[in-house]
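Colleague: Take a look and give me a structure for this.
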Amino acid sequence: MLALMQYYLSKDFTVFLARSAEEALEVLQREQLHAVVSDQNLGDGLMGVDLLKRVSELQPHAARILVTASQKLEDAQKAINEARVNHFLTKPFTEQELKNTVGQAVHNAALVAIRDKMVHELKEQLGLRPAHKPATGRSSLSSTRIKTVEPRSPESRAASQSLIPESERLAFRDGLTGLYNHRYFQEALSAGLLSARRREQKLVLLLIDIDGFRHLNLTRGYAEGDKLLRRVAQLVTDLMEDPVTHARSDNSSEIAARYDWDVFGVVLCNADVERALHYAERLRKAVEELDFPEGTGAAVGAVTVSAGVAVFPDQARTEQDLVSAAERALRASKAAGPNRIFVAPKG
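Modeller: Below you'll find the model as predicted:
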């Protein structure tokens, strides 16, 4: 099985093969990894959960995937509680299941690395510095792992402690809406496209603009404009749900961000144009039904949005082309609208 897994995964990833727990620990000491896949039965009385527990201690950013034939709930709970296992592969599994599981795990690990990198940079800007030098290694994760931080001077240590949780939020969140900021969005889009290529999946980019927002700011004031941005931002995230079950999506690779002043960006991974249109249409109707200003009932229908949709690889095959296609679709929507959704033509 090891040889087959290496064969299938080496097409898309750099794979380090370990035939025993001892070899695996040697690799963990030597290489910075994005994901570790372990069978539950390693022989010599050692279990995969034990190895993955060591992985969580040595390389907490690495995704942990347990291969098991057990479907018992208590076994899964133990793996999650003791080894912080992120993903499971149940035997027997197909090549596609293997690729999808590892691909999703690596993608999620990349998003965590992006966030940590941005937190690290912001802490430096706030006058905080790493207590230890970042680890070095072959993986890009090595440059983004965050160590314990201390203030530059003892006098500012107490005050700086209250800034650390806030700095983590400010590093990749928009202060007004709470959505991801533009820089994180761009980084996450790059990671999502890389994952989509590896897994041969589609990825959707939506750009959503509030119609007439500048005029609203001038007539009602910027405070009311900020309220509207927050309310639309809440709808943007609330409506990211499964199109069949209508359950709220917990997929961390689906990103909603404040793309520009009054423009929101949404990335839907492993989604097609039908999924995108379903989401965009529900959002358009929800905004159209907003009671704004809140509680008056006088302006229902006065606020609308226009949206542009582009799909990888249908409309574009590169990040720049995908963004350009979505922006052109949004401009076309605004020109024909307001209150419309346009899909970019196939490239």
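Colleague: C-alpha only now, for contacts and for neighbours.
Modeller: Will do.
Colleague: where's N100 relative to I114, distance?
Modeller: Using CA to CA, to the nearest Å, one obtains 21 Å as the distance from N100 to I114.
Colleague: To check against the first, give me the structure of this:
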Amino acid sequence: MANILVIDDSRLIAHVAKNMLTARGHEVTVATNGEEGLEAVATIKPDLILLDLIMPGMDGYAVCEKIKGSPATADIPVIMLTSKAETADKVRGLEAGASDYVTKPFEEGELVARVNTHLRIKELYESLQETNRQLQELANRDGLTGLYNHRYFQDAMTKDFQRAMRYHESLSCVLCDIDFFKKFNDTYGHQTGDIVLSTLARIVEDSLRDTDLAARYGGEEFALVLYHTPAAAAFMVAERLRESVEQHEFIANDLSLSVTISVGVATYPHPDIPDHKTLIECADKALYKAKENGRNQVISF
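Modeller: Reported below is the predicted structural model:
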């Protein structure tokens, strides 16, 4: 059941509300003033708050505004408890961010019904947020490999390069391309080619830190973003990846395949790299050089 916070300076009202809600299986915490209530909000992160409108010191309006003003607590529904029946007071409470109100003295049925309604709305909202998060994650992923897609990589590079410039951090871009990939499709079929791509994606993921980023750049080309990684360290990461691919046995439809990659590395800061587009272009130039030099090697810009 839900974790509910009651903020009310009337011990009688707080006791009655707690008994009513505890009987319904909820866990109820009581605070007797605004300051104590805000401390409880920060500590227990309640699912719902019952908030008295008129209290000495910090009143319910001010408490509600602080709760709604913090990103950490803004989504917690607040039901105001008020002995005032004037419309203006209710409107002021709703403008402060309250979701609803109950006039004191309240009936058990009304209080429980309003609490359950807003708990259900919160539950549905959180479910919708999670669904949207999952959909956004799917939109950012390549359907075959599960790595981030080209668009997400470009967006990330734009932001990451700006941060690297601002904080004087190292940022490395690695582009790798499967050598002679066309022969896998032409000789064994596109299904085998897809297995090679998916297998390589797993090797790429395993070679990186959790904080780094891997994406399918396009076709048989993959992109890596290495954060706080200077040029020498980025070359070592790329070389380890190249060796891992060369040593791995790719199994596809009962076939054992040997796969190699060519890799280009570029790192900011560099006198010839003023922006993220140039960083990617320089990594691409290094990749082209690696292929031109005979493939299955790492070249740094």
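Colleague: that older thread, N100 and I114 of structure 1: which is more packed in?
Modeller: Taking other CA atoms under 10 Å, N100 of structure 1 and I114 do not tie; I114 has more neighbours (21 against 18).
Colleague: Look at that one and give its secondary structure.
Modeller: helix (DSSP: H, G, I helix; E, B strand; the rest coil).
Colleague: wait, it sits on L189?
Modeller: No - at 11.2 Å, I114 of structure 1 and L189 do not qualify as touching, with contact defined as CA atoms under 8 Å.
Colleague: Next, count neighbours for E26 of structure 1.
Modeller: 12.
Colleague: any idea how far it is from V266 of structure 1?
Modeller: E26 of structure 1 sits 41 Å away from V266 of structure 1, taking CA to CA as the criterion.
Colleague: now the strands for structure 2?
Modeller: Remark: strands assigned in structure 2 by DSSP state E are 3-7, 27-31, 48-52, 78-82, 100-103, 171-178, 213-218, 221-227, 250-252, 255-257, 261-268, 298-300.
Colleague: between those, which gets nearest to G193 of structure 2?
Modeller: strand 250-252 (8.6 Å; CA to CA).
Colleague: Okay, buried residues for the closest one please.
Modeller: The neighbour-count check on strand 250-252 of structure 2 (16 or more other CA atoms under 10 Å) flags F250, A252 as buried.
Colleague: same question, stretch 189-198 of structure 2
Modeller: For stretch 189-198 of structure 2, burial by neighbour count (16+ other CA under 10 Å) applies to T192, G193, D194, I195, V196, L197, S198.
Colleague: who are the neighbours in contact with the nearest residue to R54 of structure 1 once chain neighbours are set aside?
Modeller: Leaving aside its sequence neighbours, R54 of structure 1 sits nearest to A83 (CA to CA, 6 or more residues apart in numbering; 7.7 Å). By CA atoms under 8 Å, 6 or more residues apart in numbering, the residues touching A83 of structure 1 are V49, D50, L52, K53, R54, S56.
Colleague: would you turn the strands of structure 2 into TSV with distance to P274 of structure 2?
Modeller: Formatted as TSV, the strands of structure 2 follow (distance: least, CA to CA, whole Å):
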stretch	distance to P274 of structure 2
strand 3-7	52
strand 27-31	56
strand 48-52	50
strand 78-82	50
strand 100-103	53
strand 171-178	12
strand 213-218	21
strand 221-227	17
strand 250-252	39
strand 255-257	41
strand 261-268	8
strand 298-300	17
